[in-house]
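A.B. asks: sequence and predicted structure below; questions after.
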Amino acid sequence: MRPLEDLRIIAVEQYGAGPFGSVHLADLGAQVIKIEDPRAGGDVGRYVPPYAEDEDSLFFETFNRNKRSVSLDLGTAAGRGVFEQLVAVSDVVYSNLRGDVPEKLRIRYDDLKHLNPRIVCVSLTGFGMTGPRKQEPGYDYVLQGLAGWMELTGEPDGPPTKSGLSLVDYSGGFVAAISLLAGVHAARRDGVGMDCDVSLYDTAVSMLTYPATWHLNTGFQPGRTHHSAHPSLVPFQAFEAKDGWMVVGCAKEKFWARLCQIVGHPEWAEAGSPYATFASRREHSADLVPRLEAIFRQKTVDDWLTQLYAGSIPCGPINDVGAALVDEHTAARNLVVTTDHPRYGEVRQLASPVRVGDETPTYRRAPQRNEDLALVTEEILGLDAQQVVALRAAGAFGDAEPAHGANTPDTPDGLDTTAMSR
């Protein structure tokens, strides 16, 4: 039995942050049932270019493998009725919406506890369900700016810079998954569910970590550093070699002593040297770093890494994405997995880093929209064919399938994405 096989999650989710959080739970065996709005063509992630056709996209495959899908119009009484029947037999209602929308959709704990006292309602929103920004949609790019990340990223004389990946979205997804599991644990122990009010804003601000602590207690003003250097440890940064770039870091004094031997300056680590200690290297970094840069430019990345690895000094090449995916360690850790898809054939993508026990996860492609209607209505809810026909006639599953590609990012009833992922 897989770790989360006894967990059922109703996911009113779309795009990046929410689906990223729940895909790791699905990989661990949780039954994640996506509620897709038939009036909007379902999850907007189905239509994200460039690798998209009709309702299939490689973007959607990335965030939704191992999940189930049902088209359900929560704006109709019939659709709401099916949703409430699902709540009664599920553990979690999980959503990523604007902060004011869970209240409007009546998917908070107080709205649902009469159906299931143990239900856990996890809301991953841009700014939370309280506070002056709760009605604003949250996008990764905006949040990296608001939380101060962009001001810390890039070269000192360059513009504020966004991370190459949507790290607020992905971190928020992980935080939501942690909150969800903690909530389920407490609900099963105590017999009472709850709301889990998780936000991308809270996630981004909290990830300021020790620079924020330094600022709050000493007035320290974080700033951008040359070649992504560590704010206090010298050297610990990107260095250019003869044919490319690498990272070299001396997080302990023993690493510095070894590095001095390799670069031909053992005296730099000796007592009395201006570079002998963490504090003195930081004080004299404007002199030391250019000297190291000049030395590293004399040999290739491979030449340097051979020596640095032999000296057990923290280091590594700065790969492009292709190189990272074919690294021998990527293969050894089984990080590239495959699923079979009716349009794309074999789809290769990345495994979840969450590992529990020794059982090898299995992977199933992302669902077609409404593919699991029978699973939900017949197997889970026990409805008969006549009841399903009546629900369809009442608009529970949408009056008609929308034309392929008709979906737009502006979905009805406030089902805006909380975060725009790259």
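C.D. replies: Thanks, I have the structure now. Numbering: from 1, shown residues only.
A.B. asks: rest of the way, CA atoms for contacts and neighbours
C.D. replies: Will do.
A.B. asks: Leu143 in helix, strand or coil?
C.D. replies: helix (DSSP: H, G, I helix; E, B strand; the rest coil).
A.B. asks: tell me who's in contact with the residue of the chain most remote from its centre.
C.D. replies: The centre of the chain is farthest from one residue, Gly272, which by CA atoms, centre = their mean lies 47.0 Å away. With CA atoms under 8 Å, 6 or more residues apart in numbering as the criterion, no residue contacts Gly272.
A.B. asks: surely it is in a helix?
C.D. replies: No. Going by three-state DSSP, the assignment for Gly272 is coil, not a helix.
A.B. asks: helix/strand/coil for the most centrally placed residue in the chain?
C.D. replies: Nearest to the geometric centre of the chain sits Tyr170, at 1.6 Å (CA atoms, centre = their mean). Using three-state DSSP, the structure places Tyr170 in helix.
A.B. asks: hold the first one in mind and look at this next one:
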Amino acid sequence: MNQPTILQGIKVIDLTQALAGPTCSMYLGDLGADVIKIERPGSGDMSRGYGPPFIDGESAYFLSVNRNKRSVAIDYTKAEGLAVFQRLIDGADVFINNLPRQASLDKYGLSAEACLARNPRLIHLSITGFGRTGPYADRSGYDVVAQAMSGTMDLTGEEGQPPLRYPVAIADITAGLFGLISVLGALFARERTGRGQAIDTSLLDGQLTWLSYIAGNFFATGEKPPKLGSLHPSITPYQPFKTADDKWIIVGAGSEKLWRAYCRVIGAEETLMNDPRYATNSQRNANRPTLLPILDDIMRQRTAAEWLPLLDEAGIPSGPIYAVDEAFNDPQVQARRMIVELEHPAAGLVKSLAFPGVFSDTPASYRQPPPRLGEHTGQVLGELGYDAAGIDALRAAGVI
């Protein structure tokens, strides 16, 4: 028996490509929305060409963020295609776009003002590099630019090293998640007001939120945050340690109670635990140059397999530092069913990461694999009322 979904009956028109927008629309699809992905005939979403790796010609990148969507290939730069596209938007609940320039939206009647005038209940979301306002509104922006301009690249790594890009496109993913949150909030507001609204978010906006307490520290002191590698600016010990078997584990003793428990585990009750230099977290932070070498030496005396059960038994947050393959094989990850498998007509069994929320009554659902380019064009146009002859005429004209 199929369970109801949170967004059952919500229709989303998705004019996005690459990662930020598709992340947002995929999760809307996981929550039950009918997501119609608009793509250019012949080429489609640019990420269809991202690779290697490819699985029987299908980009693994594209497959990772495009499940639970129907693909409609339509050239909206042609009048006939634009008419079809606008009809789709006029009958939708949500329209998502990542066109970088407002002028492009205005040119095709896709601006928030134009769309809301035709469909006052529409939620109109723009996800761009810098947002629709401000001096950089018309600039193109990729994830790496947002990482650079947010300050997060400057913080990453050790002092004296060049800036480091985080190896995952966190600015794209964060923008997609804030887009998701914003759409859900706007849909809730619409239940009360009956009105849709425009939402404008950006990669730079979202990436700035990653600064969180680092921003708070800067606002409080006015001092440029230092590069700390894997250390925490405000908590000690809260870092990786190498063990006797040359493996790395992480230890987070984030309170005085946990510090005392950690001292007992490592056999330092009579030394470190009673040393006034390390009596409080602030003192441990101030005396890192003397404390951390001691801890490094102690942690090298046992293997990871010896340390981790002792730390866990004492209630100290800790764990192995995994490679990606190890993470996916961890029994906790498998128990949480964080890997989704869907059968794709070309690529076979495709795996992707699940929606990370477990609902008791309205669970996320994984109904269809990432679509082939234009796979659902005829189906969706039929739902709009086009007959076979009309669809054939659009195809003959190069519109679909």
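C.D. replies: Right, received. Where do you want to start? Treat the numbers as computed from the prediction; the structure is a model and nothing was measured.
A.B. asks: picking that back up, and the residue nearest to the centre of the first structure, how close does it get to Phe20 of the first structure?
C.D. replies: Distance from Tyr170 of the first structure to Phe20 of the first structure, counting by CA to CA, to the nearest Å: 6 Å.
A.B. asks: how about the strands in the stretch 301-422 of the first structure?
C.D. replies: 315-317, 336-341, 345-350 (DSSP state E, counting those that start in this stretch).
A.B. asks: I misspoke; the intended subject was the stretch 51-200 of the second structure.
C.D. replies: 54-55, 58-59, 69-73, 94-97, 123-128, 197-202.
A.B. asks: give me the stretch of the first structure that the second one matches.
C.D. replies: Taken onto the first structure by TM-score structural alignment, strand 58-59 of the second structure occupies residues 56-57 there.
A.B. asks: by how much does the matching stretch deviate from the second structure on average?
C.D. replies: In the superposition with the second structure, the average deviation recorded for stretch 56-57 of the first structure is 1.7 Å (mean CA distance after the TM-score superposition for the first structure).
A.B. asks: run through who's touching that stretch.
C.D. replies: The contact list for stretch 56-57 of the first structure, computed with CA under 8 Å, 6+ apart, reads Gly45, Arg46, Tyr47, Val48, Pro49, Tyr51, Arg343, Gln368.
A.B. asks: could you redo the last one with a cut-off of 6 Å?
C.D. replies: Arg46, Tyr51 (CA atoms under 6 Å, 6 or more residues apart in numbering).
A.B. asks: one more: stretch 295-302 of the first structure?
C.D. replies: The contact list for stretch 295-302 of the first structure (CA under 6 Å, 6+ apart) reads Glu240, Ala241, Lys242, Asp243.
A.B. asks: tell me the one of those nearest Leu308 of the first structure?
C.D. replies: Distance to Leu308 of the first structure, by CA to CA, is smallest for Ala241 among these, at 13.2 Å.
A.B. asks: around the closest one, how many other residues sit close by?
C.D. replies: By other CA atoms under 10 Å, the residues close to Ala241 of the first structure number 20.
A.B. asks: cool, the one 10 residues further on as well?
C.D. replies: Residue neighbour count, defined by other CA under 10 Å, stands at 17 for Ala251 of the first structure.
A.B. asks: let me know the helix or strand that it is in.
C.D. replies: Using DSSP states H and E, Ala251 of the first structure is not contained in any helix or strand.
A.B. asks: which residue in the second structure lines up with it?
C.D. replies: Counting by TM-score structural alignment, the partner of Ala251 of the first structure is Gly254.
A.B. asks: tally of neighbours for the nearest residue to that match once chain neighbours are set aside?
C.D. replies: Distance criterion CA to CA, 6 or more residues apart in numbering; nearest residue to Gly254 of the second structure, sequence neighbours excluded, is Ile235 at 6.2 Å. Ile235 of the second structure has 16 neighbours, counted by other CA under 10 Å.
A.B. asks: distance of the residue mapped onto Ile235 of the second structure from the first structure from Tyr94 of the first structure?
C.D. replies: Following TM-score structural alignment, the counterpart assigned to Ile235 of the second structure within the first structure is Leu233. Distance of Leu233 of the first structure to Tyr94 of the first structure, given as CA to CA: 41 Å.
A.B. asks: got it, and Phe255 of the first structure?
C.D. replies: From Phe255 of the first structure to Tyr94 of the first structure the distance is 46 Å (CA to CA).
A.B. asks: now swap in Val376 of the first structure and tell me
C.D. replies: Distance, Val376 of the first structure to Tyr94 of the first structure, using CA to CA: 17 Å.
A.B. asks: quick one, which of the strands of the stretch 301-422 of the first structure is packed in tightest?
C.D. replies: strand 315-317 (a mean of 18; mean count of other CA atoms under 10 Å).
A.B. asks: and the corresponding residue of the second structure for Val93 of the first structure, how many neighbours?
C.D. replies: Counting by TM-score structural alignment, Val93 of the first structure corresponds to Phe95 in the second structure. A count of nearby residues for Phe95 of the second structure, using other CA under 10 Å, gives 27.
A.B. asks: residue range for stretch 294-309 of the second structure in the first structure?
C.D. replies: Taking TM-score structural alignment, stretch 294-309 of the second structure hits residues 291-306 over in the first structure.
A.B. asks: and for stretch 12-24 of the second structure?
C.D. replies: Taking TM-score structural alignment, stretch 12-24 of the second structure hits residues 9-21 over in the first structure.
A.B. asks: one step back: closest to Ala148 of the second structure out of the strands of the stretch 51-200 of the second structure?
C.D. replies: Of all those, strand 197-202 sits nearest to Ala148 of the second structure, with 14.2 Å by CA to CA.
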